[in-house]
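Colleague: Sequence plus the predicted model coming up.
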Amino acid sequence: MRAASLTALLALTAGCGGGDGTQAAQGNEGASKGQKTVAAGNAADPALNWGGTTPHDTQPLGNALLEQADAVMRKADPAFDRFMVDHAVGDLDRDGRDDVVIEYGIGEKGAMRHVAKRVRVLLARESGLQLQPDQTDAFADCPRVREIRDGRLWVDGLEACMLPFPKTLGYYAFEWDGKGLRRVSQQSREQRVIAQLLALRDALRAGRDDEVAPHLRPIPEPAQATDKNAAAPGAVFADPERRRAFIDTVGMLSHLELSTIADRRRFASVTTRGGAAPGERALQIDLAPDEAMPEVAGTAHTVDATATLQWPQTGGVDYHMSFRLIDGALYLSDHEEHDSSD
């Protein structure tokens, strides 16, 4: 199997949840003012079953629009909030008013508890929120609603609804066409990795270090961990030569085609022969990493892929940086020098 050209992936970056590279990590922070986040990402909490099979208490919404949306939903489906509920708020139909998209789990009792997800859209009208027809069929994978931003609904496609900690298979954007949700863009996990690397490259080139810093820790939340990355993330690109090497390496590899290794890995490399540090520059993406749910500072997150970037330095030494793809964004897991002769 041959992967698409990395250059072609750039065309998807602007509209596929990666955007400028930082929005992917912001999750529901991009929703309208006053929204209160109900779900806590895919952090693993042993007291809860985030697959939706176990009812559990949720915090009060504290938001009049969301409370109105829930009231409409309870009238349409009295048991809608029996399982996990998540909301996205924003102007979906581009009429200047905030709409609400609700994702919720459903289940049936029996020998097993079968769970799924349902997605409903409530559009703001003069008379209040109006419930639209069920939009669940618009999603090929189990949907996880992220946010409404730029007139689009951003959604992750999960491998299954019934798993407590499912992997993400794809990243999608939908628009409201007047009758229903229409998918307008998508990214695979490898496309997402490359889009994120390019976004980091662009931020470093522009000197926007504040955008890069959140990705130089091992998990999305600040962690009081003992590893070197969490202790001093700002030191990673303090060296100008390392910064330039990262920028150049991502730029070179973005023009290459990914090859497939043993189904789960994607690989690209280029050998530079001139300059101060000749040698191999390489990118490897692992779609089934062994460290699928690492624990850092007592918190675990589902890792959808890992990516390792390598480039040569002077004196026969190579440098590598390894990232985890968590919630659609890259987070640094390891970086160090090593002898290129090993």
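Modeller: Sure, I can see it. Bear in mind that the values here come from a model prediction, so they are computed numbers and not experimental data.
Colleague: Could you use CA atoms for every contact and neighbour count after this?
Modeller: Will do.
Colleague: And the helices in the stretch 51-200 of the chain?
Modeller: 64-76, 189-205 (DSSP state H, counting those that start in this stretch).
Colleague: Quick one: those as a markdown table, columns for mean neighbour count too.
Modeller: Below are these laid out as a markdown table (neighbours: other Cα atoms under 10 Å):
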| stretch | mean neighbour count |
| --- | --- |
| helix 64-76 | 16 |
| helix 189-205 | 22 |
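Colleague: what's the closest of these to Asp318?
Modeller: helix 189-205 (19.0 Å; Cα to Cα).
Colleague: Which helix or strand lies directly C-terminal to that closest one?
Modeller: Using DSSP states H and E, the next helix or strand after helix 189-205 towards the C-terminus is helix 209-212.
Colleague: Give me the buried positions along the following helix or strand past that following helix.
Modeller: Next helix or strand after helix 209-212 toward the C-terminus (DSSP H and E): helix 228-231. Within helix 228-231, the residues scored as buried using 16 or more other Cα atoms under 10 Å are Asn229, Ala230.
Colleague: ok, second structure coming up, stack it against the first:
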Amino acid sequence: MKFIHSPLHSLHDGGKELHRGELVPCYEMPARVDYILSAIARAGWVVEAPGDYDDALLERVHDADYIAFLRGAHEAWRAEGRDGFMLPGAFPARGMRRDRVPAGLHARLGYYAFDAGSPIVEGTWRAARASAHCALAAADAVLAGERGAYALCRPPGHHAGHAMFGGYCFLNNAALAAQRLRDGGLERVAVLDVDYHHGNGTQDIFWERDDVLCMSIHGDPDTEYPFYLGYADERGAGAGEGFNQNYPLPRGTDWAAYAATLDRVLERLAAYAPQALVVSLGVDVFEGDPISQFRLGSDDFPRLGQRIAALGLPTVLVQEGGYAVAEIGDNVAGVLSAFA
């Protein structure tokens, strides 16, 4: 099994987020990776750096103008005489136009963002690009014959859509991995998202496609972020009808209830008979997570890894959420150890 990570993740650091009406330090912080790396080292696994990939590959799932915005956003911010972190102050909500990309920097910032919780700092683009390279390298490892590969991605990615960022995510690492597997010759790929928060960006990217099955287990969007997507009646459109499947669960869900849903999801996933699997691995389903409301214990993460491994599929595991920083390493290692 391959373990892939880039130290450039630490370039995305600083700023604050607007969380449930309060401006607070970001829950998504570089220390998350430090704890995961420590757990990987204790397990005796060796971490490799990804190679470099052309930015054109990012446009396989993201809009080119959106990529150009991310690449130059903070430089444009500094050109206005500003420093520090960028957060949007307005969004094109109901009744406003979305068919035209505004020229001004502040307008474009709100146009491409869907929340005020994902600050852009000077190093965000380089960190997000390196994170995407980790996912692409993990997909390449699986295409080359590895049974499994783990991409320690930071920033995470599953909230980033075709042309939008939010939820700490700027480039959709899981979608890039799935697309890389497709471009490598696999006809059927599945994405399983087990993060507490619905992977709205992955859903957006594959909404009208029938070559990537997207399945997500997450907190009920009636009360949980990202709120406006993730309901069970969202099934895809056009050719993608039926290829998007959401399984929202209520606050307080414990392992017994979670496992019952997981087993049903994995049964349906196996029936699809994908040639490879991408897992959006969020461990914020942990009972001690500060921004999530499930009640899985640390002992439950190996059970999750065992069930994924039992599918017998070539698998790319992409790191997403998990904000109980002191426990994140052990919880991630619990999944990976059982899988490996």
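Modeller: Thanks, I have it. Here the structure is a predicted model, which means the values were calculated and not measured.
Colleague: Now the TM-score, please.
Modeller: The TM-score (TM-score structural alignment, normalised by the length of structure 2) is 0.26; 155 aligned residues with a Cα RMSD of 6.9 Å.
Colleague: Can I get the helices of the stretch 51-200 of structure 1 in JSON lines including distance to Phe323 of structure 1?
Modeller: Below are the helices of the stretch 51-200 of structure 1 laid out as JSON lines (distance: least, Cα to Cα, whole Å):
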{"stretch": "helix 64-76", "distance to Phe323 of structure 1": "36"}
{"stretch": "helix 189-205", "distance to Phe323 of structure 1": "9"}
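Colleague: From His5 of structure 2, how far out is Ala130 of structure 2?
Modeller: 9 Å (Cα to Cα, to the nearest Å).
Colleague: elements contacting the longest helix belonging to structure 2?
Modeller: Determined from DSSP state H, the single longest helix within structure 2 is helix 124-143. Packed against helix 124-143 of structure 2 by the contact rule (3 or more Cα pairs under 8 Å, 6 or more residues apart in numbering; DSSP states H and E) you find strand 2-5, strand 148-152, helix 173-183, strand 315-319.
Colleague: Give me whichever of the ones you listed is most buried.
Modeller: strand 315-319 (a mean of 30; mean count of other Cα atoms under 10 Å).
Colleague: Which neighbouring elements make contact with the very next helix or strand once past that strand?
Modeller: Using DSSP H and E, the helix or strand that follows strand 315-319 of structure 2 towards the C-terminus is helix 325-339. Applying 3+ Cα pairs under 8 Å, 6+ apart, we find helix 325-339 of structure 2 packed against helix 31-42, helix 300-309.
Colleague: out of the ones you listed, deepest packed?
Modeller: Mean neighbour counts for these (mean count of other Cα under 10 Å) peak at helix 300-309, with a mean of 19.
Colleague: quick one: the biggest strand by length in structure 2 to helix 173-183, angle?
Modeller: In structure 2, with assignment by DSSP state E, the single longest strand is strand 212-219. Going by axes from the mean of the first three to the mean of the last three Cα atoms, to 10 degrees, strand 212-219 of structure 2 is angled at 160 degrees with respect to helix 173-183.
Colleague: Could you list every helix and strand in contact with the next helix or strand after strand 212-219 of structure 2?
Modeller: Next along the chain after strand 212-219 of structure 2, taking DSSP H and E as the criterion, comes strand 244-249. Secondary-structure packing of strand 244-249 of structure 2 (3+ Cα pairs under 8 Å, 6+ apart): strand 212-219.
Colleague: which residues sit in contact with the residue lying closest to Ser188 of structure 1 once chain neighbours are set aside?
Modeller: Among residues not flanking Ser188 of structure 1 along the chain, Gly170 sits closest, at 4.7 Å (Cα to Cα, 6 or more residues apart in numbering). Listed by Cα atoms under 8 Å, 6 or more residues apart in numbering, the contact set of Gly170 of structure 1 reads Asp156, Gly157, Leu158, Gln186, Gln187, Ser188, Arg189.
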